[in-house]
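K.L.:
My questions concern the predicted model and sequence given below.
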Amino acid sequence: MTRHTGLKTCYVLAALLALNACGFHLRGSGAEGLGQNLYLDGIAPNDPFVADLSDALTVAGGKRAGSALQSAGVLRIYRAVHSRRSLVLSRFGRSTEFDLTFRVVFDVRSPKGEVILSRQEIEVKRDYFNDQTIPLAQTAEEGVMRAEMQKEAAEALLRRAAFAIKNSTAPKS
């Protein structure tokens, strides 16, 4: 290793230490430290959104509970739906631009069934252009966008649930 490379390494380490010391956190890490068990209800266990919720919960330090009584809260999913709407038509009458939407309707309850956070909706939207000359690539791109939208909705849902559960268990003054 040359002296120049060693100096670069030192500068990078110093910058990382400075960022860590000032309380810098990457975006999207708001639910980290949840450290709670949540019970998922109202959605099929094999739904792809359940896998995204479980992954986000694990990253946040929590786990899926086996029953409502073993959890800090119950996350009830009423609906998790993708939709696709045409925005622009080409001169040949084919759709070339689409609006993708993923909606999740949910509420958060205590293990005893009391409503902590009333029914809410999270909506994630993306627009994309479909070239029509490479349809297989466009289909793959849409699939990736849908998966990213589900992950974003799962993270937002967990942040809201964690905040609601934390505030419901906080001592009232």
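P.N.:
Good, I have the coordinates.

K.L.:
going forward, measure contacts between C-alpha atoms and count neighbours the same way
P.N.:
Noted.

K.L.:
Identify each buried residue in the biggest strand by length in the chain, please.
P.N.:
Under DSSP state E, the strand in the chain containing the largest number of residues is strand 73-89. Under the neighbour-count criterion of 16 or more other Cα atoms under 10 Å, strand 73-89 has 73, 74, 75, 76, 77, 78, 80, 82 buried.

K.L.:
Take this one as well and set it beside the first:
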Amino acid sequence: MLKMAIAVVLTLALSSCGFHLRGNLPLSQFPAVYVQSDAHSELAELLNERLSQNSVRLLDSKQADAPTIQLVSDTLERRTLSLFPSGQVAEYELIYKVSYYLIMPGAEPAFNQFELYRDYQDDPNQALAKARELDLLLSELRQQAANRIIRQMARLN
């Protein structure tokens, strides 16, 4: 009985402090959103997927009464961090840059940009495995970028 009482008290304490599980964010203030991007943008596809998961209807064209996310660019840069004694690159820093406009109805477009960083160790003896690892890191960076844009929208009133 004591364990049950402790569980109930902890549950009430968590719910009263405003704690929410990560994942779906409250985007009820945006019933529909238009995402404008280059054709075949992987970041736009992930963003559309995240919006759909949050019960936001995706529009096929820009509408005056609906918010627009205009993805300007998403680029990946590599910077050398260290070298092997032979002169080959041993470690890179990956820099994923995203810039976008958040256009709310009746407001000026808000330009946002951010950078995400990851370290990547290269090994020329395992080129195929390292290429796959780089693809996975880039996919993870895109997912983080899409989540960050969604969080930015969720903060708006």
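P.N.:
Thanks, I have it. Computed from a predicted model, the values in this text were never measured in an experiment.

K.L.:
helices or strands next to the lengthiest helix in the first structure in the packing?
P.N.:
Across the first structure, the helix with the greatest residue count (assigned by DSSP state H) is helix 135-169. Judged by 3 or more Cα pairs under 8 Å, 6 or more residues apart in numbering; DSSP states H and E, helix 135-169 of the first structure is in contact with helix 48-59, strand 73-89, strand 95-109, strand 115-129.

K.L.:
Tell me the residues of the second structure aligned with the longest one.
P.N.:
Counting by TM-score structural alignment, strand 73-89 of the first structure falls onto residues 67-83 of the second structure.

K.L.:
One more: the first one?
P.N.:
Counting by TM-score structural alignment, helix 48-59 of the first structure falls onto residues 42-53 of the second structure.

K.L.:
tell me how far the matching stretch is from the chain's mean position?
P.N.:
Here stretch 42-53 of the second structure is found 9 Å from its chain centre; the criterion is Cα atoms, centre = their mean, to the nearest Å.

K.L.:
what do you get for stretch 160-173 of the first structure?
P.N.:
How far stretch 160-173 of the first structure lies from its chain's middle: 20 Å, per Cα atoms, centre = their mean.

K.L.:
Check stretch 56-66 of the second structure too.
P.N.:
Relative to the mean C-alpha coordinate of its chain, stretch 56-66 of the second structure is positioned 20 Å out (Cα atoms, centre = their mean).

K.L.:
how long is it end to end?
P.N.:
One end of stretch 56-66 of the second structure to the other measures 11 Å (Cα to Cα, to the nearest Å).

K.L.:
Map residue 108 of the second structure onto the first structure.
P.N.:
Using TM-score structural alignment, residue 108 of the second structure lines up with residue 115 in the first structure.

K.L.:
Which residues does stretch 23-42 of the first structure contact?
P.N.:
Under the criterion Cα atoms under 8 Å, 6 or more residues apart in numbering, residues 57, 59-68, 70-78, 155, 158-159, 162 lie in contact with stretch 23-42 of the first structure.

K.L.:
Kindly report the same for stretch 53-72 of the first structure.
P.N.:
By Cα under 8 Å, 6+ apart, the residues outside stretch 53-72 of the first structure that reach it are 29, 31-40, 74, 110-112, 151, 154-155, 158, 165.

K.L.:
Nothing else from me, thank you.
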